[in-house]
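Colleague: Could you look at this predicted model? Sequence included:
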Amino acid sequence: MHTVWKGSISFGLVNIPVKLHAATENKDIKLRQLHKECHTPINYQKVCEGCKKEVQSEDIVKAYEYSKNKFVVLDDEELEKLKKENDDKAVEIIDFVKLEEIDPIYFERSYYMAPDGGGGKAYSLLKKALTESGKIGVAKIMIRSKEQLAVVRVYEEILIMETIHFPDEVRSAKDVPNIPSEPAIVQKELDTALLLVEQLTTKFEPEKYTDDYRTALMELIEDKKNGNKTVTASEKQAAAPSNVTDLMSALQASLDKTKKKKPAPRKKKAAKTS
C-alpha cells in the first residue's frame, strides 16, 4: 500500500512515528476525448488569453485574485517559506471528543495510519486509550501545503485518520434556496411513512451496495473490445512530440509542487492546419 505521508502523531508528551496510506480509492472509469476524424487523443494547452500564445511552466506565476482582474502575486520562495513554518510533520491531537458529536458533513477523506520506526508500542497505547475511552482525537496536519483539520479514531483494530472541513468551509444550510415552510402533516400520512421506513430498516451491510452504472459501462466496454469494435490512433500523430499538458494533471502538479523544478526544454509547436 503506497505511503502518502510520513511523520508523527502526538498527544501530550507521547510521540508516535507513523505513515499514512489512502483508505479509499476512486473507481470512476475515465474516458478520453478523441478527435473524431483520426481518433487521436485530445490534449489541452496552457494559453495566455492576453498574448494569445502558449505559455511554458517556467513563465507561470501564482497569484490571488482579490477582485476582478486584480491580483496579488506570490512567488515560490514565499510560499515555500510559509509552508516550512507550518509543516512540522506532526499530527498534533488537540482535543478528544465523541464521534457522534461530529456531523458527517464535515468528513472529507480517510487515511489508514501505520506505525513507523519502532513506534508500535506507543501506537498500540493510543489505540487502546481511544477504544477504552470511546473517544476520538481532533488533530491538525499539513498535507500538500494545506493545513487540515482531522480526527484520529480506531477502525477495525487499526488507527485511521480522517480529514474534516473547517467550520468556515461548510456552507450554512440557511442559505439553501426554495426550502418550503413546514406544512401541516396528516397523521395518517405520517403513520404510513413511518411504517414504510420500518419495513425498509435493516442492518447496514456495505458490500451489498454496488455501482450499477460503472458495472454496466465496463460490460459495454468489454463487449466492444471483444467484438473488435475498437479504434487505433494514428501512430505518426500519437508519437509526434507535443508540449501540451493534460489540464487535470497540470492542476494536480501545481498543488503538489513544493520546490522549483528545472524548466523542461521547449519543444517545437505542431504546425496549425486549416
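Modeller: Received, thanks.

Colleague: only C-alpha atoms for contact and neighbour calcs from this point on.
Modeller: Fine.

Colleague: mind listing what the residue lying closest to residue 152 once chain neighbours are set aside touches?
Modeller: Leaving aside its sequence neighbours, residue 152 sits nearest to residue 161 (C-alpha to C-alpha, 6 or more residues apart in numbering; 4.5 Å). Going by C-alpha atoms under 8 Å, 6 or more residues apart in numbering, residue 161 touches 110, 111, 112, 113, 150, 151, 152, 153.

Colleague: next one: residue 89
Modeller: By C-alpha under 8 Å, 6+ apart, residue 89 lies in contact with 6, 7, 8, 141, 142.

Colleague: let's bring in a second model and compare:
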Amino acid sequence: MHTIWKGSISFGLVNIPIKLHAATENNDVKLRQLHKECNSPISYQKVCPICEKEVHSEDIVKAYEYTKNKFVVLDEEELEKLKKENEDKAVEIIDFVKLEEIDPIYFERSYFMAPDSNGGKAYALLRKALQESGKIGVAKIIIRSKEQLAVVRVYKEALLMEIIHFPDEVRNVQDVPNIPSEESVVKKELDTALMLVEQLTTIFEPGKYTDEYRTALMELIEEKKSGNAAVTGAIGKQPISPSNTTDLMAALQASLNKTAKKKPITRKKALKKA
C-alpha cells in the first residue's frame, strides 16, 4: 500500500511511529470527453479572462476572496511556514470518547494505521487499550496542508484513523428547506410501515451490496470493444497560446527580412547599376 503520511501519534507518554495508508478507494468508471468529429480527447487550459492568454503554473498565486472581487494574496513562503510549524508537531490523542457519541455525518475518510520501525509494541498496546476500554481516541493531524480532526479506533486487527469534519463544516439542519413540521401520523399507516421495516430487517453483510450501474457500464464497454465499436483518438498538435502567437509572428517577420536581404539581384537591376 502507498504511504500517504508518515509521522508519530502519542497518548500520554507513549509515542508510536506510524504510517497512514488509504483504507478505501474510488472505483467509479472514468469516462473521457472526445471531440465528436475526430475523436481527439478534449484538453483544458487555464486562461486569464482579462489577458486572454494561457496562464502557466509559475504565474499563478494563491489568494483568499474576503468579499466579492477583493483578495488577500498569500505567498508560498508564508503558507509553507504555517505548514511546517504544524507538521513538525507529533499527532497527540487529546481525548477518549465512545464511538456511538459521534454522528455518522461527521465521518469523511478512513486510513489504515501501520506501525513504523520499532513501533510494533506501542501500537499493540494502544490497540489493546482501545479494545478493553471500548473507547476511541480523538486527535488532530495535518494532511496535505490541511489540519484535520480525526478519531483512532480498532478495525479488526488494525488501528484505523477516521478523518472527521470539524463542527463548523457540518451545515445547520435548520437551513434545509421544506422539512415538514411535526405532524400527526395515522396509526394504521405507522403500523404498516413498522411491519415493512420488520420484514426487511436483516444482519448487515457488506458483500451483498454491489454497484449495479458500474457493472452494467463495464459490460456495455466490453461489449462495444468486442463488437469493433472502439475508436482511435486523433493525434493533435499542441495548441498555440496567444503568447506563442506573438513569438510566431516575430519569427515569421524575421524570416521575411532575412529572405529579402538574400534575394538575388535581377538582370534589370544589374544593368541599371552598371
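Modeller: That came in fine, so what should we check first? It should be emphasised that the depicted structure is a prediction, and the values quoted were computed from it without experimental measurement.

Colleague: re the thing from before, quick check: the residue nearest to residue 152 of the first structure is in a helix.
Modeller: No. In this structure, residue 161 of the first structure is strand, not part of a helix, as judged by DSSP: H, G, I helix; E, B strand; the rest coil.

Colleague: Relative to residue 98 of the first structure, how far out is it?
Modeller: Counting by C-alpha to C-alpha, to the nearest Å, the separation of residue 161 of the first structure from residue 98 of the first structure is 15 Å.

Colleague: At which residues are the strands of the stretch 151-274 of the second structure located?
Modeller: Counting by DSSP state E, counting those that start in this stretch, the stretch 151-274 of the second structure has these strands, from start to end: 158-164.

Colleague: ok, which stretches of it are helices?
Modeller: Taking DSSP state H, counting those that start in this stretch to define them, one finds helices in the stretch 151-274 of the second structure at 187-200, 212-226, 242-261, 267-273.

Colleague: now swap in the stretch 1-150 of the second structure and tell me
Modeller: Ranges of helices within the stretch 1-150 of the second structure are 76-87, 120-133, based on DSSP H, counting those that start in this stretch.

Colleague: Show me the contact partners of the last one.
Modeller: By C-alpha under 8 Å, 6+ apart, the surrounding residues in contact with helix 120-133 of the second structure are 14, 15, 16, 115, 136, 153, 154, 158, 159.

Colleague: And for residue 150 of the second structure, the neighbour number?
Modeller: Neighbour count for residue 150 of the second structure, taken as other C-alpha atoms under 10 Å: 24.

Colleague: and what of the one 3 residues further on?
Modeller: Summarising burial for residue 153 of the second structure: neighbours were counted as other C-alpha under 10 Å, giving 23.

Colleague: tell me the contacts of it?
Modeller: Going by C-alpha under 8 Å, 6+ apart, residue 153 of the second structure touches 127, 130, 135, 136, 137, 159, 160, 161, 162.

Colleague: Isn't residue 116 of the second structure up against residue 17?
Modeller: Yes. Counting by C-alpha atoms under 8 Å, residue 116 of the second structure touches residue 17, with 5.1 Å between them.

Colleague: Pick out whichever of these two has more residues nearby.
Modeller: The neighbour comparison of residue 116 of the second structure against residue 17 (other C-alpha under 10 Å) goes to residue 17, with 20 against 16.

Colleague: residue in the first structure matching that one?
Modeller: Correspondence of residue 17 of the second structure to the first structure, assessed by TM-score structural alignment: residue 17.
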